[in-house]
Every structure is written in structure tokens, then in C-alpha cells.
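**Student:** Starting from these lines, generate the structure:
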Amino acid sequence: MTRLRLFLTLCLLATLSALAQNQTVNGLKQGPWKVTYEGSSMLRYEGTFDKGIPVGTFTHYHPNGTKRAIMVFRGKTQSCYTQEFALNGTLLAEGRYGAPGVKDSTWRIYDLNGKLLNTETYQGGSLNGPYATYYPNGKTVESGAMQDGEKTGLWTRFGENGEKTRSVEYVLGQLQGTWTEFDENGRIALRGTYENNMKEGRWLSFENGKPVHGIWYHKGVVTKEMDY
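**Tutor:** Modelled structure (predicted):
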């Protein structure tokens, strides 16, 4: 009899627990929810709603059952810190959403081995601010700033050992300003100017820090060439 009562009690608790989930009030999701993939018993996500707004921690899953994302919401603002994972559980990205689907602030992007690939800065869902890419050894490949999703200002490129190899100026994705390349000793190897994405004026090649050859351009077309 005792075992029967225990069994019935457990069944009742399970039923009450199930009834307490996936509730709606006035058409809005309310309280804890667990949602499975269509036609499957595999969990797709679980979390808590307050009058239709996600609050607290939400966990999303891949169809194979591994975590796809963890989203920690800030109050009822719908702003959340998010971590996104590959099928094998490796962290692929982490950053903040200021609103549903709208990236904000700094995001870090990783490869399938967990190595940092990019750091990106968003404002209102668009790339705005510092941006950098990285070698597998953690050294910076290239760094600069983005404006409305386009390169802008000074961008610097580096070798795998951290040495500077190139600096370039952009205006909204177009080459505009000085282009400089450096040799293995950090000395200038090539310098010239871009205007509206085309070479313009004198471009100088250097050896051991001294100019050895010059080429003049107008709207990308060579107009003159000479040795020094």
C-alpha cells in the first residue's frame, strides 16, 4: 500500500509539474516553458516568461541534444548576454543583444577549435567601433575600426610574430589616404596614396629605408616612373 501511495504521489507531482509549464495568460506566455522540436521529443529550448517577455536564463539546444545557446536576460528589457555553441559543444560566439536579434557592444567569435577569430563591436545591430582578427597563436592579424559595417580610419596588419606589415587608411570601405608597407625590420618598404579606391600621386619603393623607385599615378593609371 505504501508503495502504491508513493507511486500515485509521484504521478500527481509529475502531472502538476507538467501543468505548471507552457502556460499562457491572456494569450501571452507565462512562467516556465519547455518547447521541443516539431515531431520530436528533443528539447528545443527552455526558459521562463513574464507576460510574454523572456526573463532569466534561456537554454537552446541542437537537435542532437547539445546546447546551442545560453541567453541570460537583463530584467524585462529583452537585452541579454548570449553564448552560442557548435554541435560538439565548442563556444562559437559570445556577446550581448540589445534587443531581439540586434547585436550590441563587443562580440567575440571563435573557430571550431575554440581559438579566437574576431572581436567585433556593434551598435544597433551594425558593426560600429573597434574590430580585430587573430591568428591561431592569438596574435592580431588586423585591427581597425568599423562604421556602419565598413572599414574606416587607420587599419593595421601584422605578421604572426606581431610585427607590423602594413597600415592603410579607409573611408567607409574605400581606400582613401596613405598606404604603407613595412619590411621585416619595421622600415618602410612601400608608401603611396589612394583617392576614391585608386592609386594617386607618387608611390615610392624603399630598400634598407631608402627610396629606390618611384611610380606616379592618376586615377589608378601610371603616368611616370623612375629610379633613384
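**Student:** alpha carbons only for contacts and neighbour counts from here, please
**Tutor:** Noted.
**Student:** Number of residues surrounding residue 185?
**Tutor:** 12 (other Cα atoms under 10 Å).
**Student:** now do the one 3 residues further on
**Tutor:** In terms of burial, residue 188 registers 21 neighbours under the definition other Cα under 10 Å.
**Student:** which ones are touching it?
**Tutor:** Residue 188 makes contacts with 180-182, 206, 209, as judged by Cα atoms under 8 Å, 6 or more residues apart in numbering.
**Student:** Which helix or strand lies directly C-terminal to the helix or strand containing residue 12?
**Tutor:** Assigned by DSSP states H and E, residue 12 belongs to helix 2-19. Where DSSP H and E defines the elements, the next helix or strand beyond helix 2-19 is strand 23-25.
**Student:** Find out how far that following strand is from the centre of the chain, if you would.
**Tutor:** On the basis of Cα atoms, centre = their mean, to the nearest Å, the separation between the geometric centre of strand 23-25 and that of its chain is 35 Å.
**Student:** so what does the helix or strand just after that strand touch, helix or strand wise?
**Tutor:** Next helix or strand after strand 23-25 toward the C-terminus (DSSP H and E): strand 28-36. Where contact means 3 or more Cα pairs under 8 Å, 6 or more residues apart in numbering; DSSP states H and E, strand 28-36 is packed against strand 23-25, strand 43-50.
**Student:** structure for this one too, so we can compare:
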Amino acid sequence: MRSLIYLVTRWLSRFKPLNALAEQLLGKGEPGFRGNFKDGKEEGPWEFYHANGQLEFRGNYHNGQRHGPWEMFHDNGQLKVRGNSRHGRPDGEFERYDEVGRLFERLHYRDGTVDGPYEKFHENGQLAEHGHYREGRPEGLWYFYYTSGQMKKRGRFVDRRRVGVWEFFDESGKLQEQRSFTADDTGAIY
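**Tutor:** The predicted model follows:
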């Protein structure tokens, strides 16, 4: 979390552009944040720290906005999110991890919007679902799996809605049901 000192520094830099290294130390001498200002805006590598001294965020800024690769961490030090930003907007592959370091989601952004392949994982590491996003909406074929890795269901999305024939399977992989959906069915899924 950005500290009050950081926010005051940003506010003061509006009146006189700041060009300096900024650093705040926590009670035991651990850093709260560290980075450079150029013309009153964050520039270059920045780091923010949790109250316990563990790294919270590491990444680059350009003209006051996240730009390039960055990482966020849980307060236990485990990686939380790895991503990329372009001019302050998410862009490229993002990976999200739980507090014990397990990957639970991989997705792609284009200019701030989810767009591209998507994968979600069960706690045991098995694939839970995968499909494709287009402009923030699930689109095309999607597959969903049990924790065993066995197919749970599959079907097609168009404009966030299930369309066509969807197939539903039991945990042994046996087809249990086929259900048809039309584009005018009410109720978006995602």
C-alpha cells in the first residue's frame, strides 16, 4: 500500500517538479518504497514494501505510469502477480499466484482489456478451464475440467453467452448431457 509520505510527496511535486530519489523507511529501518521522480512523476525502477518489510511491488514507471514488466508479491514473499503494462495499462501476459506460490490464472491483456488465451488452474495444478477472450468477453470454444483433469463440460461462447451444443460429462469422462443454447437465450455467463 502506498504510504502517506509517498502521497504527500506526489502532491507536493505538483507545485515544484521533483527530480530526485524518493525513499521511505519503515520503523525497523526497512524500506517502505524506493524510486525516482522526474518532473514530479515516477520514472524508472520502483519498489514498494509491505509493513513487514517484504517486497510488495517491483516494476518500472515512465512519466508516472507503469510501463514494462512488473511483479507484485504477497506479504509472505510469494509471487502474487507477474504482468506487463504499457503507458499505465495492462498489456501482454499476466500470471496470478496464490499465497503458497501456485499458479491459478494466466491471461492476456491488450491495451487494458482482457484479450487472448485464458487458463485457470485447480489447487492441484491441473487445468480447470481454458478458452479465449476477445475485447473482455469469452469467445469461441471453452473447456472446463475436474480436478482429476477429466473433461467436465465444453462449449462455445459468443458475446458472453453460451451458444450451440454444450456437452456435460461426469467425473469418469462419460457424456451425461448435451444441451443446446441459442444466441438469444437470456443470461450472460461471464
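**Student:** TM-score of the superposition?
**Tutor:** The pair, once superposed, lands on a TM-score of 0.77 when counted by TM-score structural alignment, normalised by the length of the second structure; 176 aligned residues with a Cα RMSD of 3.3 Å.
**Student:** sorry, back to before: any chance of the helices and strands packed on strand 28-36 of the first structure in JSON lines, plus distance to residue 198 of the first structure and mean neighbour count?
**Tutor:** As requested, those are exported to JSON lines (distance: least, Cα to Cα, whole Å; neighbours: other Cα atoms under 10 Å):
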{"stretch": "strand 23-25", "distance to residue 198 of the first structure": "60", "mean neighbour count": "14"}
{"stretch": "strand 43-50", "distance to residue 198 of the first structure": "51", "mean neighbour count": "19"}
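**Student:** between those, which gets nearest to residue 186 of the first structure?
**Tutor:** Within those, the stretch nearest residue 186 of the first structure is strand 43-50; the backing value is 52.3 Å (Cα to Cα).
**Student:** what's the mean distance for the closest one versus the second structure?
**Tutor:** By mean Cα distance after the TM-score superposition for the first structure, the fitted strand 43-50 of the first structure averages 2.3 Å away from its aligned residues in the second structure.
**Student:** residues making contact with that strand?
**Tutor:** Residues lying outside strand 43-50 of the first structure but in contact with it, judged by Cα under 8 Å, 6+ apart, are 29-37, 54-63, 65, 76.
**Student:** thinking again about what came up before, between the contacts of residue 188 of the first structure, which is nearest residue 146 of the first structure?
**Tutor:** The nearest one, if we look at the contacts of residue 188 of the first structure relative to residue 146 of the first structure and count by Cα to Cα, is residue 180, at 19.8 Å.
**Student:** What is the neighbour count of the equivalent of residue 111 of the first structure over in the second structure?
**Tutor:** Under the alignment (TM-score structural alignment), residue 111 of the first structure maps onto residue 98 of the second structure. Other residues within reach of residue 98 of the second structure by the criterion other Cα under 10 Å amount to 16.
**Student:** My read is that residue 98 of the second structure contacts residue 77, right?
**Tutor:** No - with contacts defined as Cα atoms under 8 Å, residue 98 of the second structure does not count as touching residue 77, sitting 11.3 Å away.
**Student:** Compare the contacts of residue 188 of the first structure with the second structure and list the overlap.
**Tutor:** For these, the contacts that persist in the second structure are 180-182, with contact defined as both residues aligned by TM-score structural alignment, their matches' Cα atoms under 8 Å.
**Student:** can you redo those residues as JSON lines with distance to residue 94 of the first structure and secondary structure?
**Tutor:** Putting those into JSON lines (distance: Cα to Cα, whole Å; DSSP: H, G, I helix; E, B strand; the rest coil) gives the following:
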{"residue": "180", "distance to residue 94 of the first structure": "34", "secondary structure": "strand"}
{"residue": "181", "distance to residue 94 of the first structure": "34", "secondary structure": "strand"}
{"residue": "182", "distance to residue 94 of the first structure": "34", "secondary structure": "strand"}
